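# mind folding the following:
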Amino acid sequence: MRKRLITIGLVLTVLLAVWSTPAFAQGGDPDGAATLAADPWAPVNFVWVLLATVLVFFMQAGFALVEAGLTRAKNTVNILTKNLLDFCIAALAFFAFGFALMFGGSGAPGLESGNAFIGTSGFFLLNAAYDVNTILLWLFQMVFAATAATIISGAMAERTKVETYLAYSFLVSALIYPVYGHWVWGGGWLGELGAVDFAGSGVVHAVGGVLALIGAWKLGPRKGRFDAEGRPQTIPAHNVVYVVLGVFILFFGWFGFNAGSTLAATELRISIIAANTALAGVAGGVLVMYVGLMRTGRIDVLATCNGILAGLVAVTAPCAFIAPWAAIVIGAIGGAIMLWATSFTERTLKIDDPVGAFAVHGATGIWGVLSVAIFADGTYGDVAGLVAGSTSLIVPQVVSVVALLAWTGSVGFVLFTLLDKTMGLRVPDEDEEKGLDVSEHGYPAYVSEPQSA
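Next up is the predicted model:
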């Protein structure tokens, strides 16, 4: 099976390269001269978007460290491998199919055709190979697509076949994420309805979080995660340093994620967006820290880390449209929702989500989308919610959440069911017991004693 998959992958890569070759001479503005003539500030904005892209790309390292740290040492190589390769797979999938499905019809060079439900132009960037504006948009959006795919990894950690993981990373980046993204960001029907999601609480995080929940449910819990009566049993994190460092990296990258979504440094709202991002993250962390302190008399740094991430996820949709005080409220509520969703997932649903991917990204991402309708104050982009005396966003935001759940839930269920029936989702019991580092990759992450020369 592995040799067959590798052969298929190589053949597809060659075909894609041959197919793309004729496009190299095409492009709307290959040297940027027209862009410069139209906007002298374009270089500043280009550098800003490229900087934000690099920051979001570096978040992959944060996800890898958080997932590796929260799981067991015997699976570290496997987790790092998945987080490294899902970026590579997602980039190719978004290049070939995802970008066209998401932004076809937006009107940029090479993206002229599309409809309210799906984009129909821009596949393989064939008609915009050297258009500087389209390529910039692709690069920035590609790292967002990779983030959505990476979120799923943590929920399915320590018991998933690596080949199957790469297969669903491709399909998520090529189809599931782009279609809902088109509805909101690509000129689709939700955007026309008035739904707002500035940087992706729903488009990126809730999509990834809902898929993570479905994948973990279809996969089943790790051995020993629940006792005979169904009570959850703790499987300790193996490296708290990894987790905390990973959260620092994610927090750092989030400034690119949110403020970079202006797509222009000349949009000076970036200062408010960055401040709101910081305040929501710390508010989520502080709330979770104090809840734990009141419950146990101790500070749980791992729960606090997830509280920070929950606050960041929650503010991602409204960050441009709210005042700093609202960012604190949204982030704190995000932390509380994360705690509830974590308990609900494991105690009620009996689903094993090792990193809390659904709680942090799914449940809190949904809250972020809904919070726009409450806290947007009308000071930017004419986006006004209840605090500004407007009810106009309530229906669009609720419909957007329902559409997200319906699309992601139904297609995700079909995807994981088909993969389970064909490639198989789960490793054999003996491989899980041994650890995926040895069984899937042939070597451990840590050497327990010196090796001879």
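# make it CA atoms for all contacts and neighbour counts henceforth
Noted.
# and the gap between Leu404 and Ala91?
Here the criterion is Cα to Cα, to the nearest Å. By it, Leu404 lies 23 Å from Ala91.
# straight-line length of stretch 146-162, end to end?
Taking Cα to Cα, stretch 146-162 runs 17 Å from one end to the other.
# ok, now stretch 319-326?
Distance across stretch 319-326, first residue to last, is 9 Å (Cα to Cα).
# tell me the buried residues in it?
319-324, 326 (16 or more other Cα atoms under 10 Å).
# which residues of the stretch 351-453 of the chain fall in helices?
Secondary structure of the stretch 351-453 of the chain by DSSP state H, counting those that start in this stretch: the helices cover 357, 364-375, 394-422, 429-434, 436.
# out of the ones you listed, which gets nearest to Ala52?
Taking Cα to Cα, helix 364-375 is the member of the helices of the stretch 351-453 of the chain nearest to Ala52, at 20.8 Å.
# so what touches the closest one?
Helix 364-375 is contacted from outside by 196-197, 201-202, 205-206, 209, 310-311, 313-318, 321-322, 326, 330, 334-335, 337-338, 384-388, 391-394, 397-398, 401, using Cα atoms under 8 Å, 6 or more residues apart in numbering.
# next, the angle from it to helix 394-422.
Helix 364-375 and helix 394-422 are oriented at 170 degrees to each other (axes from the mean of the first three to the mean of the last three Cα atoms, to 10 degrees).
# here's the other one to compare against:
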Amino acid sequence: MELSTTVSELRYALDTFFFLMSGALVMWMAAGFAMLEAGLVRSKNTTEILTKNLCLYAIACTTYLVVGYNIMYVDNAAGGIMPSIGALIGTQSEGADHSLESDFFFQVVFVATAMSVVSGAVAERMKLWSFLVFSAILTAFIYPMEGYWTWGGGFLSEAGFSDFAGSGIVHMAGASAALAGVLLLGARKGKYGKKGQIYPIPGSNMPLATLGTFILWFGWFGFNGGSQLMISDFENATAVGQIFLNTNAAAAAGAITALFVCKTTWGKADLTMVLNGALAGLVAITADPLSPSPLAAVSVGAAAGALVVFSIVGFDKIKIDDPVGAISVHGVCGLFGLMIVPLNNADATFGAQLFGAVVIFAWVFGASLVVWAILKATMGIRVTEDEELEGMDVHDCGIDAYPEFVSVK
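Prediction:
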């Protein structure tokens, strides 16, 4: 065997392994979302939110395998709008840097991440089965369409839109779908008063919420680092190191800034805001974690950490009830991350970034609004007032997350 062939096979194996391990890190983010959301909802809704997170991941893996990946990547025209719709993941291309199966695995955990954003925003009042039906539609069709337009080489890619690891394609898309659902769903009972009062509804388990945030932070190294796609040469290995450094720096800066904003605004260190500050920094840097210098990455994270606090408060003021702050973290900060890419990347333009952001939002929000509306008119999307008062765990699952705290009559 020639030396060049051996080196080529070793690089193929290394890059495939890198892809798979990065995908495994992103898959672990599903646990992060589950723990974060379980901590930020009330105890009576914990089992149900865990069920949603596990089932949406399983649904995403199935629908994306059967049709979603094909829509996004297989046999599509460069610069096009409509994909060629087929089944399964196609065949391995000659001369590929990594295996097709590893590419699918890395992509499927991204689509599950987009759907995980939705579960927290609609928590504590949405019907379980309506949510699961929507999960299938988003992961099979809605997400893959905009994924083709961008990462799949469609018209947004041709227009110069740049989103390295998915601030817009994954996170803002998930938040757009969530916003459409929340608008049709309405707020939780007791969240807002008739005269505009805002009544906090505390989460049940701050240790779980904190654990979930750390898991997401950890998984994000695969999310951003794996998006470099290769690690088998000097340039790519160095780039992955830079991506890890910037990702970590942005998250840390986001948490610190949110902490200081809370202290100066309310005189308290609000843990939930600090957690969301770290996640906001991660979302914002995801659009381009490679180009910024370390100090620029700190600036990106710090700005996002402040932005998310004011965004969460702002959505509450207009009575958009988001129990975990997902629309602010993933939507507002995802948009912010997209729009600041040209500040650090000379190849990106504000015009192309704005165009891409508008198209992604319009498509995902519009398509989701139609699907939610159809579900509302048929299955219904909101539980009854009595079911909401009793809790989703008893109604949907029949299992209490914390049975030792339930009084027995």
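# still on that earlier bit, nearest to Ser448 of structure 1, out of the helices of the stretch 351-453 of structure 1?
Closest among the helices of the stretch 351-453 of structure 1, using Cα to Cα: helix 429-434, at 15.4 Å.
# that closest one: how far from the chain's middle?
29 Å (Cα atoms, centre = their mean, to the nearest Å).
# can you tell me which of the buried residues of stretch 319-326 of structure 1 end up in helices?
324, 326 (DSSP state H).
# dump the buried residues of stretch 319-326 of structure 1 to CSV, plus distance to Phe170 of structure 1.
Formatted as CSV, the buried residues of stretch 319-326 of structure 1 follow (distance: Cα to Cα, whole Å):
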residue, distance to Phe170 of structure 1
Cys319, 29
Ala320, 31
Phe321, 33
Ile322, 35
Ala323, 38
Pro324, 38
Ala326, 37
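# which pair in the buried residues of stretch 319-326 of structure 1 spans the largest distance?
So, the buried residues of stretch 319-326 of structure 1 by Cα to Cα: farthest apart are Ala320 and Ala326, at 11.2 Å.
# to which residue of structure 2 is Leu5 of structure 1 aligned?
The criterion is TM-score structural alignment: under it, Leu5 of structure 1 has no aligned partner in structure 2.
# Leu5 of structure 1 looks like it's in a helix, true?
Yes - Leu5 of structure 1 forms part of a helix when assessed by DSSP: H, G, I helix; E, B strand; the rest coil.
# what's the separation between the residue sitting nearest the centre point of structure 1 and Val207 of structure 1?
Centroid check for structure 1 by Cα atoms, centre = their mean gives Ala148 as the closest residue, at 2.5 Å. Going from Ala148 of structure 1 to Val207 of structure 1 by Cα to Cα gives 7 Å.
# so what sits against both of these two?
Common neighbours of Ala148 of structure 1 and Val207 (Cα under 8 Å, 6+ apart) are Tyr177.
# contacts only, for Ile273 of structure 1.
258-259, 319-320.
# for these, which one is nearest Ala283 of structure 1?
The closest of the contacts of Ile273 of structure 1, once distances to Ala283 of structure 1 are taken by Cα to Cα, is Cys319, at 14.0 Å.
# for that closest one, which non-adjacent residue is spatially closest?
Residue nearest to Cys319 of structure 1 in three dimensions, not counting chain neighbours: Ile273, with 5.3 Å by Cα to Cα, 6 or more residues apart in numbering.
# and the one you found, what pairs with it in structure 2?
Per TM-score structural alignment, Ile273 of structure 1 is aligned with Ile243.
# nearest spatial neighbour of Met145 of structure 2, skipping sequence neighbours?
Using Cα to Cα, 6+ apart, the nearest residue to Met145 of structure 2 is Met72, at 6.2 Å.
# that neighbour contacts Thr150, doesn't it?
No - with contact defined as Cα atoms under 8 Å, Met72 of structure 2 does not count as touching Thr150 (9.1 Å).
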